[in-house]
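Colleague: okay, sequence plus prediction incoming.
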Amino acid sequence: MRTVAEVARMIDHSLLRPELTTGDIETGCALAARYRVASVCVRPADVPLAATALAGTGVLVGTVVGFPHGGNATAVKEAETRLAIEQGATEIDMVLNIGRLRSGQLDDVEADIRAVVTAAASAPVKVILENAYLTDEQKIAGCRAAERAGTRFVKTSTGFADGGATMADLRLMRATVSDTVEVKAAGGVRSLDTLLAMADLGVTRFGATVTDRILDDLDHRLRDRDGWTAA
């Protein structure tokens, strides 16, 4: 079984709900630092706060671009990306243009993604497909456009549509992109068993809001396996 530290480094702790207060963001960043997860993913306006809160912790600051619908003009997505990087973001989760993808306008989809990848410079970009709105053929086309555009990850969902990550979608995405592109699951990753099953498919990053529940569950299981008594 994977260690707590290994699983923690696969989690992007999500702080994207619109009602979250400044105090909620600070509390979430403290939780992320305590568990030493890969990153927090915050709303764009919260990037400076998160960057300050997480300085020196080793936890990265991620944010979203074109969120949650993907319909922003490309120039707006570029500007969002550049500002986020200037303010301390080190990872970018962008929503591709869902309507253009559904319309079969793949050149537009690819150009939109490439513009964000360029604006992000060395910061990894995760392209959100929002699979709940797509056919399998559209998911494949979106993944391939994202890879051609130079993305580091393809991602299932924003967590704000009717459906989130599914095992079938993750298999399809992992089979569609090359080994140089990683797969992120988001939306519905609410238990350790779900996360581990998805990891077995080759998923390497997870968006989660119940990070502490997942990692505490793993800690308890490992203690039980090794004959420890959980405190």
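Modeller: Done, it's in. Computed from a predicted structure; not experimentally measured.
Colleague: every contact and neighbour count from this point should use C-alpha atoms.
Modeller: Fine.
Colleague: assign a three-state SS to the residue lying closest to Val64 once chain neighbours are set aside, would you?
Modeller: Closest residue to Val64 apart from its sequence neighbours, by C-alpha to C-alpha, 6 or more residues apart in numbering: Asp93 at 4.7 Å. When classified by DSSP: H, G, I helix; E, B strand; the rest coil, Asp93 comes out as strand.
Colleague: please compare the first structure with the one that follows:
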Amino acid sequence: MLTVKKIAKIIDHTILKPNATSLEITKACNECKKYGFGMIAINSAQVKFCKEQLKETGIHVGAAISFPLGQTTLETKLFETKNSIDNGCDEIDYVINIGELKNGNIKYVEKEMEAIVGLCHDRNIISKAILENCYLERNEIIELCKIALKIKPDFIKTSTGFGISGAKVEDVKLMKSIVKDEVGIKAAGGIRDLNTFLEMIDAGATRIGTTSSIKIIKEYQSSKGIQK
């Protein structure tokens, strides 16, 4: 049964806009502490700052790698991943190379996932591969899920939230039907209310990325008659 605490732990409280100031990042960190969100999702430049803000809270700091396009070399992604880990991040969300996938270069995409996930696992860091489903055909989503079953990132993720569309229930269901319970699923992008949040959870998502975290919590409290 869901509770306010359980919902908060599922949420990656997100502030990835390029013009976010230190004051806004601090505010987001304070919101994580107030509501007990599981993770703050930020660009890699803010990792060290957020780690200091959230020290001794148990709240994870998550770095977005090659965000939002995924169009950097594997070597660049590995450097950014290692740099983020060295700066104190607890989780990595990296964007796959969609262009290579579209080129039919499945081996490259698999090699990329193996290298980044391997680095994360060697350092005991949670890894998430962002598929960016809005640009993918159904067969491409299936192919990526099969690669994930082989490589075992901790999560596969629907979207960056910066593409032409965000998470879709049917995509989460498709991903879940392939990876089962072997790989977690993170839904992100366009999840702005409690109903959408619950639809994604029912479809099989086990982590939600959203900028509407507080709104979702308050809607749940209201739906249950919880005074806060």
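Modeller: Yep, that arrived. Not measured: the values here are computed from a predicted model.
Colleague: quick check: TM-score for this pair?
Modeller: Scored against TM-score structural alignment, normalised by the length of structure 2, the superposed chains reach a TM-score of 0.96; 226 aligned residues with a C-alpha RMSD of 1.1 Å.
Colleague: all the helices of structure 1, residue numbers only.
Modeller: All helices of structure 1, identified by DSSP state H, fall at 4-8, 22-35, 47-53, 74-86, 98-102, 106-120, 136-148, 167-176, 192-200, 211-225.
Colleague: to Val64 of structure 1, which of those helices lies closest?
Modeller: helix 74-86 (8.4 Å; C-alpha to C-alpha).
Colleague: the closest one vs structure 2, average distance?
Modeller: With mean C-alpha distance after the TM-score superposition for structure 1, helix 74-86 of structure 1 departs from structure 2 by a mean of 0.7 Å once superposed.
Colleague: run the angle between that helix and helix 106-120 for me.
Modeller: Orientation of helix 74-86 of structure 1 against helix 106-120 (axes from the mean of the first three to the mean of the last three C-alpha atoms, to 10 degrees) gives an angle of 20 degrees.
Colleague: report the buried residues of helix 74-86 of structure 1.
Modeller: Within helix 74-86 of structure 1, the residues that count as buried by 16 or more other C-alpha atoms under 10 Å are Thr74, Lys77, Glu78, Glu80, Thr81, Arg82, Leu83, Ala84, Ile85.
Colleague: next one: stretch 172-184 of structure 1
Modeller: Buried residues in stretch 172-184 of structure 1 (16+ other C-alpha under 10 Å): Met173, Arg174, Thr176, Val177, Val181, Glu182, Val183, Lys184.
Colleague: what does stretch 158-169 of structure 2 give?
Modeller: Using 16+ other C-alpha under 10 Å as the test for burial, stretch 158-169 of structure 2 gives Thr158, Ser159, Thr160, Gly161, Gly166, Ala167, Lys168, Val169.
Colleague: from memory the third one sits against Asn133, does it?
Modeller: In this case it means Thr160 of structure 2. No: at 9.3 Å, Thr160 of structure 2 does not count as touching Asn133 under the criterion of C-alpha atoms under 8 Å.
Colleague: tell me which two in the buried residues of stretch 172-184 of structure 1 are the farthest apart.
Modeller: For the buried residues of stretch 172-184 of structure 1, the farthest-apart pair by C-alpha to C-alpha is Thr176 and Lys184; their separation is 13.6 Å.
Colleague: can you tell me what the residue nearest to Val64 of structure 1 aligns to in structure 2?
Modeller: Matched by TM-score structural alignment, Asp93 of structure 1 corresponds to Asp93 in structure 2.
Colleague: distance of that match relative to Tyr35 of structure 2?
Modeller: Asp93 of structure 2 sits 22 Å away from Tyr35 of structure 2, taking C-alpha to C-alpha, to the nearest Å as the criterion.
Colleague: aligned to Ser212 of structure 2, what sits in structure 1?
Modeller: With TM-score structural alignment defining the correspondence, Ser212 of structure 2 maps onto Val210 in structure 1.
Colleague: can you count the residues close to that match?
Modeller: For Val210 of structure 1, the tally of surrounding residues (other C-alpha atoms under 10 Å) stands at 14.
Colleague: how near is it to Gly28 of structure 1?
Modeller: According to C-alpha to C-alpha, Val210 of structure 1 and Gly28 of structure 1 sit 11 Å apart.
Colleague: next one: Gly150 of structure 1
Modeller: Taking C-alpha to C-alpha as the measure, Gly150 of structure 1 falls 30 Å from Gly28 of structure 1.
Colleague: check Lys126 of structure 1 too.
Modeller: 21 Å.
Colleague: ok, those two, which is more surrounded?
Modeller: The neighbour comparison of Lys126 of structure 1 against Gly28 (other C-alpha under 10 Å) goes to Lys126, with 28 against 22.
Colleague: who's in contact with that one?
Modeller: Glu91, Ile92, Asp93, Met94, Thr151, Arg152, Phe153, Val154, Lys155, Lys184 (C-alpha atoms under 8 Å, 6 or more residues apart in numbering).
Colleague: the aligned partner of Ala199 of structure 1 in structure 2: neighbouring residues, count only.
Modeller: Under the alignment (TM-score structural alignment), Ala199 of structure 1 pairs with Ile201 in structure 2. By other C-alpha under 10 Å, the residues close to Ile201 of structure 2 number 20.
Colleague: just Ala5 of structure 1 next, same as before
Modeller: 14.
Colleague: what's near enough to touch it?
Modeller: With contacts defined as C-alpha under 8 Å, 6+ apart, Ala5 of structure 1 is in contact with Tyr35, Arg36, Val37.
Colleague: nice, that's everything, thank you.
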